[in-house]
Every structure is written in structure tokens, then in C-alpha cells.
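# no FASTA, just this:
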């Protein structure tokens, strides 16, 4: 009898399903993350229209950073129980609703509701914890590293694509019309909820049934009692600090260096572009080297890059080269982090447990964005933040080395 695993029709069908899963997850991440990242583009028009002041409007954005992180473990826990489809459906609708009503808000609390609660919360529900977990469940083990790299690159591509799209829409429709057009564009992600629905088994002939999720409390207790999981979360906290500081303050760094303002825009664009390359490269590397070693390498690279940047003359070429290096490491931490969580605990509670790691990332992000502004106001430069950045990066590189890449919880499967 012909071996089913070698049947060309079976292989072709499986490959088609895999690519459909990747398109759905990466496309959703591109639309939700891309739309969320364009919100800063509308800060000045919002200030002009409402007269609330940059500080009050920034509060809505800052709250959104935390809320995006806080929603992910809860969304993940729900997705682990009822499947990713309905969680993604609700998330996409909330992003669209929050973005659509933002131009109608005239108070600080209204903006906090629209930007900080609805849009950011929806982006958290349709964010990396749920998307990565759904992708991990629906892909065979040998393809998961590259798959998470592709999904991660989708978010980077969304950032790279949606900013110029928002600018073009603003020219044609005005800023309010542009925001509402972006809200409608987000709805293109709705079909992905059907593709990624359910906690079901991987679509491979003869695959084992999907693992059963542990009770939420038990899963959290096992995770928090595991030193490797805690060290991984600590490293991701550092990643959030780096990413948020750069995303928020890089244009200010460019200005402080006496470089033309367009260099800041180019630097942010280069970070987004090289982030795609870094994400794909890391996805490829995850299946070939120890994941904890890859994470240590990424953080060590950041420490060296920041140190060289501090010592180098602040020319346009140096700034753009620095942006490219940081872009390569920007979110390349995600695939090995996802891979280690899956290796420790399996995929039964994947969305919730990775969501907790993402929460650590966002707490670091809040501190990176907030501390950068505080230090600049106090000293007139960012030197102390760069120093903290280097110390944290070295610490993160070292803290990953003792991680044990072994199974913590054996996956339970239905009889």
C-alpha cells in the first residue's frame, strides 16, 4: 500500500494549508499592528482638533501600551479554551471600532477609551500571543520556527506599509477620514478568524490530536515555579525596554545629534525593513541552533551596537547603519521566545503563557518610553538611557545562558 506521507497530493494539500495558516496569521498581525503603529501619526491633528494638549493625548497612547500587554494573557487563556477564531474575530472588530470612533472623541477620557482600551485591547486580542499560539498548533513541529518568524515579519511589514498609506489617505481624505478608512481596512483580517479557528489538531495526515490545556491556575503556577520561564520573561522585559525606547525616542535622538529631521523618519523606516529580515532569519535559525543561545546572541549584539553608536561620530551614515543593526535584532527575539514557551509547556496553554511573557515585554516597553522622556527632560540628552540600555542588554544576554531547554509539562492528549 502506498505510504500516505509520500503521496504528492497529500504533501501538496498540506503545504497549501500551511501557507493559508501563515497568510492568515501574518496578514492579521500586519493589519492590526500596522494600524496601531500609525496612531502616532495622528497625534498632532488630534491635538489641533481637540485642544487637549500633547500630554493628555499621550496619556491615551501610554495607556494603550500597557493595555495591549495586559489583554494578551487573558485573551490567550480564552483562546486556549474556546479556540483562536472567536477571540480574533472580537479583536479585529474592536480595533476597527476604536480606530473609527477616535476622530469623534473630544475629551481625554474619550481618547483613552477609543485608543487605549478598544483599539489597543483589540490589537492585544488579535496580537502575537493568540496568533503565535494558533500558528504553533496548526503547523508541524519542524516548521514552527520558520512559521513564527514569518508571522512576526508580518507585523513588521504592517508597520512598514501602513504609515505611508496613512499619509496618502490623509492627503486625500483628511486626517479623520484617513483614520476611519484605516478602520475599514482592518476588517480585511476577518476571514483569518475562520482559518485560525479552534484549538484543533495540526492539519497533517496522521497527526496526534491537539493537546489538552491544563486548568488556567495550574498552568500559571507551573510556569511561575519554573526558573527557565522566569528568566525568559526577564529577558523579554529587556526587549520591550529597547523596542519602546527606540520607537518612541529615535526621532528625538536624531534631533539631539544635530541631524536633519528626515533622518529620523528614514531611521524608523530602516528599522521596520530590517526587522522583516531579522524575523525571517531568526525563524530559519530556530530550527538549527539552541534557542537560548540565539537569544543571548541577539542581546549581546544590541549591547555592542549601542556601545559603538555612543563612541562613533554622529553622522547620517552612522545613524542609518545603527538603525539597520537594531532593526535586525528588533523583534527577532519573538520566534525563539515562542519556541521555548512551546517547548517548556506544549501548545495546550500556549496563548496564555506566551501572553504573560508579552505582558513582561510591555511593562519593559512602558518603562523604556517613559524613562527616555524623563531622562531627556532632566539632562537634555539620552546618554543615561543608552547606558541603562547596554547594562540591560548584557544582563539579558547572560540570563538566558542558564535556561534549560527541556520539557516542563508533558502534554495531555484526549483518548
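Received, thanks. Fair warning: this is a prediction, and the values are worked out from it, not measured in the lab.

# Only C-alpha atoms from now on, for both contacts and neighbour counts.
OK.

# looking at it, residue 123 is touching residue 31, isn't it?
No - checked against C-alpha atoms under 8 Å, the pair residue 123 and residue 31 is beyond contact range at 9.4 Å.

# These two: which is more packed in?
For residue 123 versus residue 31, neighbours defined as other C-alpha atoms under 10 Å are more numerous around residue 123 (33 against 29).

# so how far is stretch 43-63 off the chain centroid?
24 Å (C-alpha atoms, centre = their mean, to the nearest Å).

# Also stretch 185-193?
That offset, for stretch 185-193, works out to 18 Å (C-alpha atoms, centre = their mean).

# Over to stretch 280-300?
17 Å.

# next one: stretch 85-102
Per C-alpha atoms, centre = their mean, the centroid offset for stretch 85-102 relative to its chain is 17 Å.

# Second structure follows, compare the two:
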């Protein structure tokens, strides 16, 4: 077989496997908000309890994403992916039997968050980047991100139906068992995705991750990207967790909330794909600025217009188009700044910022609801943060800073 065809076959297999893994991983995660009301009612908890558990989940995801990224860069992708699958599956099963606040925070929060870290974008997208030719990198990132959104569209309504048929407890157990299917899609990424490339593919010597992090964080554009991405986490996590309950509070059937989250995922299939395409041909800095300003407009209109099923679906479509559209340009900028050698680790640091924002969005949403019986304050705060994020991304300089890491290597070697 000619070399070009072999390479095409290799990265196509990686891309398909990565997309299928992200469909399941992202789909399960997006459905946790559907358990907010039935689980809270069954355990006689306020929404702030399960909200705190999911907030901890996002924080655990972010912290573990750094560790998982460092391990993937050093030891290979396969071990991290398989470990993530097992932890994810066990965590969901344990959620079903958690009867105290400490238990639900430990299972739904710490355990499931760690499992998501090992099976989500921070590990999968760098594997895609290493597998595909450089000229197809932005396009492939868009495809991978869109797959996660398609999982949200496909899996969330299925979870809602399973909960309605079997109840929340058995549904969590079935989801946990089905999560082991993700292991089927891990091996192709290890074989063809460049998981072992980091040990020998680059000419520079391995330097400590602490030095990599310090050097990267000394660069203003990386810091701006890091802080701005936290706003994405705030928006996405708050809406994912609290939108189903918000819709019920407005007097609509719970299925409307499920379809809202599902429609967000469907529309982001297009949004993420085109964000990837545009990232390859346009300024990624300007694209991110436009995305955050677009979110401000969509949320403002949603709050200003009369609430109906139609307005909920229009909001979901608009927000969905912008949902994870931030991921291709954000990960693309990291690859542009520093190359692929430490991408899993450096993306993990930025993603931790995203998850700190997620923690704030989920926890504040639940806490403010319990205090004031309304989500209005958190919606308005989301508008303010969207404006801040746009201002943070605009000054980013789209330059190659990888020589800074090389200089660090030479300095340490001397």
C-alpha cells in the first residue's frame, strides 16, 4: 500500500475511534442534569446538594485532566484511556447507591470526574492532533469536538427515556455497565494516534512538567487563553446541570428540558465543525471573541423574550451553535503556541481553568436557587462573564512560542 494511503487509513481510524469514544463519554456526562430532580427528591435533598456534587465533578475533572494529560504524554494514551473508562463506569454504578451527601459528592463528584478526565477532550484531542497531518489539524479538531456534541444530542434523550422507564437508580446502574463499551475505541488511538510518539518523536530532551508549566504561564497570550476559558466552563456547566430543572420550574414537562440539552448538542455538531474549519483559515483569537459575544446576545434575548417551548428551543439552538465551538480554536492556539510535544499537559492546565468556571456555574446555580428560589441572578452574571471573556481573548497574539520551551531545555542542559 502506498505510504500516503497508509497514513490516511491510520488517521481515519484514529479519528473514527476518537469520535465514537467522545460520543459516549460526552453523552453520559451531559445527561447527569436529568438526575437532579428525581435523585434529590428520593434522598430528600435540596438542589444545592446534587449541584455541589456535580460542581465537584467538574473540579475533579479539571484537576485530574492535568494529571491524565501528563501521564498520557509520558506513558502513552492507552493506559490513561482504559483507566478512565473503568473509573467512569464504576463511578456511575456507585452513584446509584449513594445515600448520604458525602457519598454522592465522592461518587458523582470525585470518582466520575476523574473518569471523565481520562476519556474526554484533554486526552482524545491531542491524540487526534498527533495522528493527522498538520494541514488537517483544525478540521480534525472540529470533527472531534462535534462528535462530543453529537453524543449529547444522541445520548441525553435516551437517558431521559431510560429514567422514565426504569427509574433513576437502575438507570445509573445500566449506564455504568454500558460505559465499559468505551474501551473498544481506545486501542486504535494508542496504535495509530501517536501515543508513544512523545517518548521518541521530538528531538528535544524531556524536561520536567513543572518547567513546562512555568514557561508556558509566563507567556501573556497563554494566560489570557487560560482565564478566558473559565467562562466557557461557567456557561456550559450551569446550563447542562440546571436547564432541565429551570424548564420544569417554568411549568414545562421534564422532556422539554431533556430535548433542550439534546438540541444544544445537535446544533453544536455544526457549530464545532465550522469552528474547526474557520480556525484553520481565520484568526482563532477573533473567532473566540465572536463566540463569547454571541453567547451574550443569545442569553440576553432568551431572558428578554416571553418564555415558551419555541423560545426555549430557539435559545437551545443558538447556544448550541456556540456551545463547544470554543474548543477547536482554544486547542488550536495551544498547538500553535507550543507544538504537540506537551499538548496534553498544557491543554490540561487551560482545561482546569475551564473546570473552575464549571464548578462556579454549577454550585452557584444551585446555591442561589436555594437562597432566592430563582436562577435569574446567575443568568445575568453569565452575561457579564461573556463580555469579560471577549475582552480577554481579543489581545491574544497568535504566535509560535515553542522556541521558549526549547530555550528552557537548553538552559537546563547547560
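Received it, and whenever you're ready, just let me know what you need. Quick caveat, the model's predicted, so the values are computed rather than measured.

# all helices in the stretch 51-200 of the first structure, in order from the N-terminus.
54-82, 84-101, 108-111, 120-125, 128-138, 144-186, 190-195 (DSSP state H, counting those that start in this stretch).

# which helices and strands does the shortest one pack with?
Judged by 3 or more C-alpha pairs under 8 Å, 6 or more residues apart in numbering; DSSP states H and E, helix 108-111 of the first structure is in contact with helix 54-82.

# Which elements pack onto the helix or strand where residue 320 of the second structure lies?
Applying DSSP states H and E as the criterion places residue 320 of the second structure in helix 309-322. Using 3+ C-alpha pairs under 8 Å, 6+ apart, the elements in contact with helix 309-322 of the second structure are helix 254-281, helix 284-304.

# now with 10 Å?
Secondary-structure packing of helix 309-322 of the second structure (3 or more C-alpha pairs under 10 Å, 6 or more residues apart in numbering; DSSP states H and E): helix 220-249, helix 254-281, helix 284-304.

# tell me, what residue is most central in the first structure?
Geometric centre of the first structure, nearest residue: residue 128, 5.5 Å, by C-alpha atoms, centre = their mean.

# That residue pairs with which position in the second structure?
For residue 128 of the first structure, the aligned position in the second structure is occupied by residue 121, per TM-score structural alignment.

# Then residue 60 of the first structure?
For residue 60 of the first structure, the residue aligned by TM-score structural alignment is residue 53.

# Report how many residues lie close to that match.
By other C-alpha under 10 Å, 25 other residues sit near residue 53 of the second structure.

# Could you measure from the residue nearest to it when sequence neighbours are not counted over to residue 46 of the second structure?
Counting by C-alpha to C-alpha, 6 or more residues apart in numbering, residue 105 is the residue found nearest to residue 53 of the second structure once chain neighbours are left out, at 4.3 Å. If you measure residue 105 of the second structure against residue 46 of the second structure using C-alpha to C-alpha, to the nearest Å, the figure is 14 Å.

# out of the two, which sits in the more crowded spot?
More crowded of residue 105 of the second structure and residue 46, by other C-alpha under 10 Å: residue 105, with 23 against 17.

# and that one, what pairs with it in the first structure?
By TM-score structural alignment, residue 105 of the second structure lines up with residue 112.

# Also residue 259 of the second structure?
Under the alignment (TM-score structural alignment), residue 259 of the second structure pairs with residue 266 in the first structure.
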